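K.L.:
Using only what follows, build the 3D model:
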Amino acid sequence: MKTADKLLVRALRGETLKRPPIWLMRQAGRYLPEYRATRAKAGAFLDLCFNPELATEVTLQPIRRFGFDAAILFSDILVVPHALGQNVRFEEGRGPVLDPLVDDEAINRLAMDQFHQRLKAVYATIGGIRAGLPAETALIGFAGAPWTVASYMIEGGSSRDFAKIKSWAYGRPDSFQRLINLLVEATAQYLNAQIEAGAEVLQLFDSWAGSLDHAGLLRWSYQPMKAIVDRVRMSHPDVPVIVFPRACGAGYLDFARQPFMHGLSLDSGVPLDWAFTQLQGRLALQGNLDPQLLVTGGDAMRNAATRILETLGRGPFIFNLGHGIVPETPPEHVGALVDLVQGWQS
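P.N.:
Model (predicted):
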């Protein structure tokens, strides 16, 4: 099947389909026993990300089990700072840990000279996934948006208040802009290389966009993502892009009013009627079932999913969650959701 004929791509091109495509963020993950078994073979988490055979396997596992309409590359947003030369590791029970950037000299030590060499395993994984996917299933490549990636690079890991990165961005904006510019260039090159390896759709994750005030959202989330997409389109104008500025509230309007992307992914807090009247029609929407409803299952999940389908399924739409699948999700609930969405008729 041609890429242009796949359901996900058609929705992103603005078609209202008889039923929307469905894929789920973190659909390859710890809720699946087959993932846990493969993960145990890999050793450290980054070893799994950089093992093309195992990363291909975990990407394909949910496709085999559930028949999603798209697969998303199994990797992590922090492979970009790793490839730039920052020390990145994952610790059990703690998550990502980085040697934090503390000044301009730390930025100066980041470099592009070995960037693609350090990421060659990711590109090999994309080729393996593409070869193993059913013909009708689209392949999504992805990267983290500069604000979110920079937050890990400066905070040294996850953060509750983002105090270090905000102090730098608000107090020394010209210095911080240097880091953002580097991440824009690196991320654009990374995504272009993913396309050349076989990715058919891209998604940019700005998971911490909601930590910014409105002016900061426009400068540090919207503008860098637009710059990345503009660079990608110079080389690959036909590849659709989804952006996810999570928890940005009314800021979604800024993304929808001047869209540089094909799809806008919504978190679970976005009201459906507001999304329908204010956002849909400008571009394709994606979302936005609460991941905890997928844990709960049953009538609660079915009723919420049906409301989403009835409200947003009347326009270009991709069914997804408002964030990623959580580890305690029963796999049978995922199967029931896929059956519901794929059996729905607009």
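K.L.:
C-alpha from now on. contacts and neighbour counts both.
P.N.:
Noted.
K.L.:
Centre of the chain to the longest helix seen in the chain, how far?
P.N.:
As assigned by DSSP state H, the longest helix anywhere in the chain is helix 173-197. Here the centre of helix 173-197 is set off from its chain's centre by 16 Å, with Cα atoms, centre = their mean, to the nearest Å.
K.L.:
one more, for comparison:
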Amino acid sequence: MAKQINDTILRAFKGEAVDYTPAWYMRQAGRSQPEYRELKEKYSLFEITHQPELCAYVTRLPVENYGVDAAILYKDIMSPLPSLGVDVEIKSGIGPVIHNPIESYQDVEKLGTINPEADVPYVLDTIRLLTEEQLDVPLIGFSGAPFTLASYMIEGGPSKNYSKTKAFMYREPEAWFALMDKLADMTITYVEAQIKAGARAIQIFDSWVGALNAPDYRLYIKPAMTRIFSELKRHDVPLIIFGVGAGHLLTEWNDLPVDVIGLDWRTSIPEARAMGVTKVLQGNLDPAILVTEWDLIEKRTKDILDAGMVDGRHVFNLGHGVTPDIQPATLKKLTDLIHSHSKR
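P.N.:
Take a look at the predicted model:
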């Protein structure tokens, strides 16, 4: 039997009237928490995510420490890729490193499919543990989007300019669309399993798609994204899209069958609305502000909340993830400020 949960954020994601602006923070579970850093001295990221009790603890911690209105599953966007035959390693200080990068159509053809119950049972067990026994707020599940996953798979790791990825896209369109299809299939199957296990909302991270211009996005990416969100829409859970440096793609995203568009810190809520974006907005305090003095944090936070309260269709978040230098006490104080300032 699932615990009774505070569903304020789910109602806000759907654009319904709520008593206050709810909040959660990308990367809220992890690097800035002393309890997490202690764990990381003993376990790697993959080791934590493979142990449901441990992973549930890390996921739950920021809800207990900061009072946020949702948990986000602690895992990495790389988690499902090994099941496709991708040889990925998370290297400290670097990020994901792919030892068998995609270079040809044949490499795309070799990719397998995901069977979540068999390939990532620990992810689903963690979700069940959290949603059936531990959390009193909704759990957000997530997946990387096809372009962002493809960028790692083609570059072999993180990239500054995605030149190999874009060259492959332009030069090998048949292979590119085959890769988008395989990654879209994987995303749909993987996310549906998370929903079935108990995730109450889903965020698709297209973190690096801002590297593309709008016409290329429409041609090379949007068909796969439309299919992903159209399929997931059947499950009646709120769907969120987020990317970094993607302000020029907001009107493209507004066309997608999503409920919520996440803004990074470069585009304000009034700017997004002036562009014709009608979806619920999520964001978008610059994480760097959180290592400055409280007066500035308070002012910037209130500015964002006030802009969001103009039409009330807003969930507070950061414009990107929590960084390791942000103090947990600051995040707790921030959550309290968001709740008190936005109380209707």
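K.L.:
And for the longest helix of structure 1, what's in contact with it?
P.N.:
80, 104, 107, 112, 116, 123-124, 126-127, 141-147, 150, 168-169, 202, 220, 224-225, 227-229, 231-232, 235-236 (Cα atoms under 8 Å, 6 or more residues apart in numbering).
K.L.:
mind listing the strands in structure 1 by residue range?
P.N.:
70-72, 88-91, 95-98, 138-144, 201-206, 241-245, 263-265, 284-289, 317-321 (DSSP state E).
K.L.:
For those strands, give me JSON lines that also has mean neighbour count and distance to residue 47 of structure 1.
P.N.:
As requested, the strands of structure 1 are exported to JSON lines (neighbours: other Cα atoms under 10 Å; distance: least, Cα to Cα, whole Å):
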{"stretch": "strand 70-72", "mean neighbour count": "26", "distance to residue 47 of structure 1": "18"}
{"stretch": "strand 88-91", "mean neighbour count": "15", "distance to residue 47 of structure 1": "10"}
{"stretch": "strand 95-98", "mean neighbour count": "16", "distance to residue 47 of structure 1": "14"}
{"stretch": "strand 138-144", "mean neighbour count": "24", "distance to residue 47 of structure 1": "18"}
{"stretch": "strand 201-206", "mean neighbour count": "24", "distance to residue 47 of structure 1": "22"}
{"stretch": "strand 241-245", "mean neighbour count": "25", "distance to residue 47 of structure 1": "27"}
{"stretch": "strand 263-265", "mean neighbour count": "28", "distance to residue 47 of structure 1": "29"}
{"stretch": "strand 284-289", "mean neighbour count": "27", "distance to residue 47 of structure 1": "30"}
{"stretch": "strand 317-321", "mean neighbour count": "28", "distance to residue 47 of structure 1": "27"}
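K.L.:
if we compare those strands, which one ends up closest to residue 1 of structure 1?
P.N.:
Distance to residue 1 of structure 1, taken as Cα to Cα, is lowest for strand 138-144 among the strands of structure 1, at 9.9 Å.
K.L.:
Let me see the residues that make contact with the closest one.
P.N.:
3, 6, 8-9, 69-73, 76-78, 129-130, 187, 190-191, 194-195, 198-207.
K.L.:
Where does it end up in structure 2?
P.N.:
Mapped onto structure 2 using TM-score structural alignment, strand 138-144 of structure 1 spans residues 138-144.
K.L.:
hang on, the earlier thing: helices - which of the contacts of helix 173-197 of structure 1 land there?
P.N.:
Mapping the contacts of helix 173-197 of structure 1 onto helices (DSSP H) picks out 80, 104, 107, 116, 123-124, 126-127, 146-147, 150, 168-169, 224-225, 227-229, 231-232, 235.
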